[in-house]
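[1] sequence first, then the predicted structure, then my questions.
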Amino acid sequence: MKTQIWDMRQYSHHSEDYPYLDEIKHVYEQGGLIALPTETVYGLGANAKDQEAVTKIYEAKGRPSDNPLIVHIYDQQQLTPFIETITDKVQILMNYFWPGPISFILPLKRGYLCEKVTGGLDSIAVRMPSHPIGRAILKYVDLPIAAPSANTSGKPSPTTFDHVYHDLNGKIDGIINGDQSEEGLESTVLDCTTYPFKIARPGAITQSMINAILPDAVVDSNYNDMVRPIAPGMKYKHYAPDTPVTIVKMKGKHIPEIMDKEHAAFIFPEVYRQQIPSESLFIPLCKDDQDIKTANHNLYKILHDLDNMDHVHKAYIYGFDINDDTQAIMNRMLKAAANRMIGE
């Protein structure tokens, strides 16, 4: 299969005249797969009403069929045909956080979306992205677009065009070349099928941010990853490069002694540069412990880059103290490291 490339970078922030929209709409209407940029990560999009098209997503990614997809929209009115109810509390959160990096799991009204998109569930996760190119496409195509991350299942999610091209060129119909994703981690997924709500997957929108809008609306989740997942990223191995990764927890302000330092990369905040062993490679993750937004933005790109470094055989990555702000990045790091951790 020849994968079509549409370069729309120069239109990202300063023009409403987006080229190629007719071509892109035609591919989606004909059941094709196109990777598109969002502010979180690049998504692999297909018409969520087309069973054959959604099946192609699972095939292209090598994704388990019980792993549900998120449906992306441009306007809240698009939810009416396939969402059973939107409570007043959910509506308040949608109005405040959309467009943006949060997905809401809502009760499904059957018969509009194809069965494959839900992973067999009676609910569906929906999101309204804020990326200007993604929004222009969703508005013009005027279809609900099912879009997991545009990568081989289990690998780090793509935050650049190059990541998508490396993984899926020749496997999908097209890739839209946009800017590097601003957030760098997948969206928060909020389960709104019961109240109080639960965070099924942490992301840029945190529990405290939600509770600041609706006090006590969110409680800590207690989902079992080994049962049927209700959101992407819960049950299966995710976010892992081929290079083995180990999380390093600090002893005070000092990196613990690590014996196996040859051919190793240390992915740490800039403030720890002087402590990195001379025989190892230092890769800056962010400025310091408080620079979480930069760490989120950089994480997946660094994990992708590791696998292109022939001289790096292993990586050690800085482990943040887990709190409301760091929950999302530590969730991704722990999965990338298969829970390997030293220094604690």
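    Here it is on my side, so go on.

[2] CA atoms for contacts and neighbours, from now on please.
    Fine.

[3] could you work out the end-to-end span of stretch 75-86 for me?
    For stretch 75-86, the first-to-last residue distance is 14 Å (Cα to Cα, to the nearest Å).

[4] quick one: contacts of that stretch?
    Here stretch 75-86 makes contact (Cα atoms under 8 Å, 6 or more residues apart in numbering) with Ile73, Leu106, Pro107, Leu108, Lys109, Arg110, Gly111, Tyr112, Leu113, Met128, Lys139, Pro144.

[5] so the third one: helix, strand or coil?
    Of the three states, Pro107 takes strand under DSSP: H, G, I helix; E, B strand; the rest coil.

[6] and the helices in the stretch 1-150 of the chain, which stretches?
    Assigned by DSSP state H, counting those that start in this stretch, the helices in the stretch 1-150 of the chain fall at 21-29, 51-61, 88-97, 132-141.

[7] surely Ile328 meets Gly203?
    Ile isn't right for residue 328; it's Ala. Yes. Counting by Cα atoms under 8 Å, Ala328 touches Gly203, with 4.9 Å between them.

[8] could you find the closest non-adjacent residue to Pro277?
    Once flanking residues are discounted, Pro277 sits nearest to Lys261: 7.2 Å by Cα to Cα, 6 or more residues apart in numbering.

[9] now for the one you found: which residues touch it?
    If you count contacts by Cα under 8 Å, 6+ apart, Lys261 has them with Pro277, Glu279, Ser280.

[10] regarding it, what is its secondary structure?
    coil.

[11] so which residue is smack in the middle of this structure?
    Most central in the chain under Cα atoms, centre = their mean is Glu186, positioned 2.2 Å from the mean C-alpha point.

[12] for comparison:
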Amino acid sequence: METKIFKPNQISEAAAAIKAGQLVAFPTETVYGLGADATNEAAVKQVYLAKGRPSDNPLIVHVTGQATVEQYAQPLSDKAQALIKAFWPGSLTLIFKLQPGALSPAVTGGLQTAAFRNPDNQVTLDLIKEAGVPLVGPSANTSGKPSPTLAKHVYHDLNGKIAGILDDGPTEVGVESTVLDMSTDVPTILRPGAVTEEELEAVIGTVRSTHHKVGATEVPKAPGMKYKHYAPNAQVYIVDHVTDWAAALKWAGQQDDAIGIMALDHTLSGLTLPQNAEFFSLGRDLPSASHRLFAGLRHFDLESPVKGILAQGFSDEGLGAAYMNRLNKSAGQVHFTKDQLL
């Protein structure tokens, strides 16, 4: 199969591929998603095959608004409607109980709930409208690898496996949406993202945040809860404190292989990079770091291969919760310690 690059003025062609049961990657404000007709079970199953994704890892359904959700979900609560009004279109995924038989188990992982999102990207909203169906849309990458923030990232992983990629340039947010479970008594954050716990509570009151680890035989309610995610080829080491960077750079210089460095521009002020290290800027603050995290991991995979990556950590608060959730998973919870020095 030849994977075609669709431009925004070719939405009709991309939609025709979707309607024909094919897979088309699409842009959102967070990362690129791998789209298929959510009402076409055969097409949905192809998403799992293309990504190499476990079939018990449920998919997020992308819609253009509340009316589509109401076709599939049980009646929405006042809190759910308030969240939709406040954050859609945007980086918030909401899990609802479904009407019986509303969506295929291929979409839901066999659960009686499904996750819905209204992305904040006009090109993709136009694609959904043109296709006339909601789209499943996990990140458009090989399962377990860093999420794609550029069309070329998608092409690298899925060329020849999908019909096309709708290219709308770089994504704006760079980390996936917040996933909030509205099927429980207390709304529960299953995956932190760009919409923070504080922002949610300002609209609906108390929410619960969970870092529940899903068991081997348990089906996760949301993506990213059970399986390894976001991992580049090189081992990532999280540098937790600015004061640790001098030791971290010393360790990098002791290695025989090339080492990648991912940090804010000012973090390494006054320090000298060893000759075997390459710097990838995370920008000037936490929002820019969140935006550039996956791009940096992809850079060291595709353009400048290294054997290890030192990446800056942040406080696990606000947007930092989303950043550290992704970074910890990409590193397999491995943090740099001074014990690594020779």
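    That came through, no problem. Quick caveat, the model's predicted, so the values are computed rather than measured.

[13] circling back: can you find the partner of the residue nearest to the centre of the first structure in the second structure?
    Counting by TM-score structural alignment, Glu186 of the first structure corresponds to Glu176 in the second structure.

[14] how far away is its match from Arg191 of the second structure?
    From Glu176 of the second structure across to Arg191 of the second structure, the span is 9 Å (Cα to Cα).

[15] now do Phe294 of the second structure
    If you measure Phe294 of the second structure against Arg191 of the second structure using Cα to Cα, the figure is 17 Å.

[16] which one is Ile342 of the first structure nearest to, not counting chain neighbours?
    Val248 (5.2 Å).

[17] I meant Ala16 of the second structure, not that one.
    Spatial nearest neighbour of Ala16 of the second structure, excluding adjacent residues (Cα to Cα, 6+ apart): Ala131 at 6.9 Å.

[18] higher neighbour count, Ala328 and Gly203 of the first structure?
    The neighbour comparison of Ala328 of the first structure against Gly203 (other Cα atoms under 10 Å) goes to Gly203, with 29 against 23.

[19] tell me which element the more buried one is part of?
    Following DSSP states H and E, one finds Gly203 of the first structure outside all helices and strands.

[20] what's it aligned with over in the second structure?
    Using TM-score structural alignment, Gly203 of the first structure sits opposite Gly193 in the second structure.

[21] list the contacts for its match?
    Counting by Cα under 8 Å, 6+ apart, Gly193 of the second structure makes contact with Ser91, Leu92, Val175, Glu176, Ser177, Thr178, Val179, Leu319, Ala321, Ala322, Tyr323.

[22] do that again at 7 Å, thanks
    Counting by Cα atoms under 7 Å, 6 or more residues apart in numbering, Gly193 of the second structure touches Val175, Glu176, Ser177, Thr178, Leu319, Ala322.

[23] nearest residue to it other than its sequence neighbours?
    Using Cα to Cα, 6+ apart and skipping residues adjacent in sequence, the residue nearest Gly193 of the second structure is Thr178, 3.9 Å away.

[24] go on, His241 of the second structure?
    Closest to His241 of the second structure by Cα to Cα, 6+ apart is Gly313, at 6.9 Å.

[25] aligned counterpart of that neighbour in the first structure, please.
    Residue pairing (TM-score structural alignment): Gly313 of the second structure is matched to Gly319 of the first structure.

[26] ok, now which ones touch its match?
    Contacts of Gly319 of the first structure by Cα under 7 Å, 6+ apart are Ile247, Val248, Lys249.

[27] compute the number of surrounding residues for the residue mapped onto the second one from the second structure.
    When the second structure is aligned by TM-score structural alignment, Val248 of the first structure is paired with Val239. Summarising burial for Val239 of the second structure: neighbours were counted as other Cα under 10 Å, giving 23.

[28] tell me the spacing between Val239 of the second structure and Leu92 of the second structure.
    Separation of Val239 of the second structure from Leu92 of the second structure (Cα to Cα): 29 Å.

[29] any idea how far Met128 of the first structure is from Val71 of the first structure?
    9 Å.

[30] go on, Val189 of the first structure?
    Per Cα to Cα, Val189 of the first structure is found 12 Å from Met128 of the first structure.

[31] can you map out the helices along the stretch 151-300 of the first structure?
    Using DSSP H, counting those that start in this stretch, the helices of the stretch 151-300 of the first structure run over residues 161-168, 207-213, 292-306.

[32] Throw those helices into a markdown table and include mean neighbour count and distance to Gly233 of the first structure, thanks.
    Formatted as a markdown table, these follow (neighbours: other Cα atoms under 10 Å; distance: least, Cα to Cα, whole Å):
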| stretch | mean neighbour count | distance to Gly233 of the first structure |
| --- | --- | --- |
| helix 161-168 | 19 | 18 |
| helix 207-213 | 16 | 18 |
| helix 292-306 | 21 | 15 |
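
[33] next, count neighbours for the counterpart of the residue nearest to Ala16 of the second structure in the first structure.
    Ala131 of the second structure maps onto Val141 in the first structure, with residues paired by TM-score structural alignment. Residues contacting Val141 of the first structure under the criterion other Cα under 10 Å number 21.

[34] please apply the same query to Ala136 of the first structure.
    Residues within reach of Ala136 of the first structure, counting by other Cα under 10 Å, total 18.

[35] okay, it and Asn177 of the first structure: tell me how far apart.
    Noted for Ala136 of the first structure: a distance of 14 Å to Asn177 of the first structure, by Cα to Cα.
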